[in-house]
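Undergrad: dropping the sequence and predicted coords here.
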Amino acid sequence: MWKRALKATSDYLALVRNPVPPSEAVLFRFRAPEDVARWKVFTDQPYGGRTAAGFELSPTEPESAVFSGTVSPEFDKAASQLQRSGFCGIIAEQAPGQCWDLEPFDSLVIRARGDGRKYVATLRTEDWMVGQASQDRWQAFLFARKGVWQDVHIPLDRFLLTWRGRLVETRSEINARRVISIGISLAAGSDEVEQSGDFSLGLQHIKAERHDGLVQQQ
């Protein structure tokens, strides 16, 4: 109940400050080295895995960046801390005390060129108590057609709460007002197209958009 009261108060104050919320906000554009430098790459290698990944500007038009590499479910069993490997991703984090406010919007929009694989978009937020970072992750599938640039619309209500990669069954509400990191990841799966091999995901920009109830599905 107190969460709903806090949200209602917060929404009212936001409405007073800005009675007409914006229809979109550009979170990232990938045009210059500094745009890519904001993102960190992670893989399973520190834990004994053999997946390799990188994130860099594309040398060809249009202006974009490419998250690419080789995903492998193999790992060094003697040195590994893993029970399952074959994962990697990129993540952008806000500086301490800062956040992205996605409350005025209803969708995350990623302009991407896929490779036939299924990626995962992740939002990490502060807890409802201001200043307390949550270890929970809100995740949604990111599908982008192979070899074709498209705007992938992911409604914010499609993001599901997870903890250490597992879906949390308890009903919760995302604190969209205080998003502290945004990420995209890939994991090897049981499906043939998702198993080991090269991958490449092109990215032009990431936006938050509001459609006044007319949210386009990805």
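TA: Now that the structure is in, tell me what you want to look at.
Undergrad: could you use CA atoms for every contact and neighbour count after this?
TA: Fine.
Undergrad: report the buried residues of the longest strand seen in the chain.
TA: Ranked by number of residues, the top strand in the chain under DSSP state E is strand 197-209. Neighbour counts using 16 or more other Cα atoms under 10 Å place Phe199, Ser200, Leu201, Gly202, Leu203, Gln204, His205, Ile206, Lys207, Ala208, Glu209 of strand 197-209 among the buried residues.
Undergrad: repeat that for stretch 89-97.
TA: Result for stretch 89-97 [16+ other Cα under 10 Å]: buried residues Gly89, Ile90, Ile91, Ala92, Glu93.
Undergrad: any idea how far Asp11 is from Arg4?
TA: Distance, Arg4 to Asp11, using Cα to Cα, to the nearest Å: 10 Å.
Undergrad: more neighbours, those two?
TA: Neighbour totals were compared for Arg4 and Asp11, and Asp11 leads with 15 against 10 (other Cα atoms under 10 Å).
Undergrad: how deep is Trp138 tucked in, by neighbour count?
TA: A count of neighbours around Trp138, defined by other Cα under 10 Å, yields 24.
Undergrad: and it, what element?
TA: Assigned by DSSP states H and E, Trp138 belongs to strand 137-143.
Undergrad: from the contact counts, what lies against that strand?
TA: Helices and strands touching strand 137-143, by 3 or more Cα pairs under 8 Å, 6 or more residues apart in numbering; DSSP states H and E, are strand 118-125, strand 149-155, strand 160-163.
Undergrad: distance between the shortest one and the chain's centre?
TA: Between the mean C-alpha point of strand 160-163 and the mean C-alpha point of its chain there is a distance of 13 Å (Cα atoms, centre = their mean, to the nearest Å).
Undergrad: report the buried residues of it.
TA: Leu160, Leu161, Thr162.
Undergrad: please apply the same query to the longest one.
TA: Across strand 118-125, burial judged by 16+ other Cα under 10 Å covers Lys118, Tyr119, Ala121, Thr122, Leu123, Arg124, Thr125.
Undergrad: structure two is appended below for comparative analysis:
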Amino acid sequence: MSRFRSLLQASVNATKKAFTWNTEEWLPPAEKHIFKFSSKEDLRKWHLYSDSEYGGLSSASLEIADGRNGSNCPGIFSGNLSLDVSEGSKWKITRSGFCGMRSKQFDGFIDLDGYDAVALRLKGDGRCYISTIYTENWVNSPGQPEDNSWQAFVITPKDDWYTAKIPFARYLPTWRGNVIDAQMEMNLGRVLGMSISVNAEAGVDGSKSGAGDFRVEIDWIKALRTD
């Protein structure tokens, strides 16, 4: 009888262990590197865009900083924002003065399920930049072929390194740069890309705005699990 009880208890213990949910085993790491900007190879994962594609006169570049004394060499996104439009342009744009850098298409997608924020380590110029996350459309039907885009402002203190931590809940759904009034959920399991942009006439109170030069150094972009 004692042997039977021992076998029964061993079976019960094994069953309990099999069905016990150890949350630490299911959670992702506390942070996940998405992009770094320490080499020219890293920068080749991005492409630039600006209003110059539509008749504007803004310009942008992306390059590696000149490392000195063995220090890290971050990427530098810089250029000039112009509100002017070239004469005789065939494009009838209603606004100019914007530049951006967008990641090139992934071989698949990035899975950020389990994370609740994104972090960007930056050293800026006092301007307000825009962080955009592109996700696969939940519906993904012929009637809605485009990816979803989500945007949040990032203020960059002038001349100081700063880690901006933005909860995914702060990203708003947008359409061609305009916030849309819709109840939507970000598809974090299928992130297709990211971008960082700057607009001469957009931002928040207290940030630098207007036409002129811009410059932001970027060290890395990560996903965070803060809970």
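TA: Sure thing, it's come through. Everything quoted here is computed from the prediction, not taken from an experiment.
Undergrad: ok, back up a step: dump the buried residues of strand 118-125 of structure 1 to a markdown table, plus distance to Asp136 of structure 1.
TA: Output for the buried residues of strand 118-125 of structure 1, formatted as a markdown table (distance: Cα to Cα, whole Å):
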| residue | distance to Asp136 of structure 1 |
| --- | --- |
| Lys118 | 21 |
| Tyr119 | 18 |
| Ala121 | 14 |
| Thr122 | 10 |
| Leu123 | 9 |
| Arg124 | 7 |
| Thr125 | 8 |
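Undergrad: what's the local residue count around the equivalent of Asp160 of structure 2 over in structure 1?
TA: In structure 1, the residue paired with Asp160 of structure 2 according to TM-score structural alignment is Val148. Look at Val148 of structure 1: counted by other Cα under 10 Å, it has 11 neighbours.
Undergrad: how about Thr135 of structure 2, what's its match in structure 1?
TA: Per TM-score structural alignment, Thr135 of structure 2 is aligned with Thr125.
Undergrad: re the thing from before, quick check: the farthest pair among the buried residues of stretch 89-97 of structure 1?
TA: Greatest spatial distance among those (Cα to Cα): Gly89 and Glu93, at 13.2 Å.
Undergrad: thought Ser107 of structure 1 was touching Ile206?
TA: No - contact between Ser107 of structure 1 and Ile206 fails when scored by Cα atoms under 8 Å: they sit 10.6 Å apart.
Undergrad: neighbours around the spatially closest residue to Phe168 of structure 2 that is not a sequence neighbour, how many?
TA: Nearest non-adjacent residue to Phe168 of structure 2, counting by Cα to Cα, 6 or more residues apart in numbering: Ala117, 5.0 Å away. For Ala117 of structure 2, the neighbour count with other Cα under 10 Å is 20.
Undergrad: give the buried residues for stretch 153-171 of structure 2.
TA: For stretch 153-171 of structure 2, the neighbour count (16+ other Cα under 10 Å) marks 153-158, 162, 164-168, 171 as buried.
Undergrad: and these, which two are the farthest apart?
TA: Lys158 and Phe168 (24.7 Å).
Undergrad: read off where the helix or strand hosting Gly183 of structure 1 ends up in structure 2.
TA: Under the criterion of DSSP H and E, Gly183 of structure 1 resides in strand 179-187. Mapped onto structure 2 using TM-score structural alignment, strand 179-187 of structure 1 covers residues 191-199.
Undergrad: if we can go back for a sec, can you pull the contacts of the closest residue to the match of Thr135 of structure 2 other than its chain neighbours?
TA: Leaving aside its chain neighbours, Thr125 of structure 1 sits nearest to Val179 (4.2 Å; criterion: Cα to Cα, 6+ apart). Shown in contact with Val179 of structure 1 (Cα atoms under 8 Å, 6 or more residues apart in numbering): Cys99, Trp100, Asp101, Leu102, Leu123, Arg124, Thr125, Glu126.
Undergrad: could you rerun that using 7 Å?
TA: Contact analysis of Val179 of structure 1 by Cα atoms under 7 Å, 6 or more residues apart in numbering lists Cys99, Trp100, Asp101, Leu123, Arg124, Thr125, Glu126.
Undergrad: repeat for Pro145 of structure 2
TA: For Pro145 of structure 2, the contact set (Cα under 7 Å, 6+ apart) is empty.
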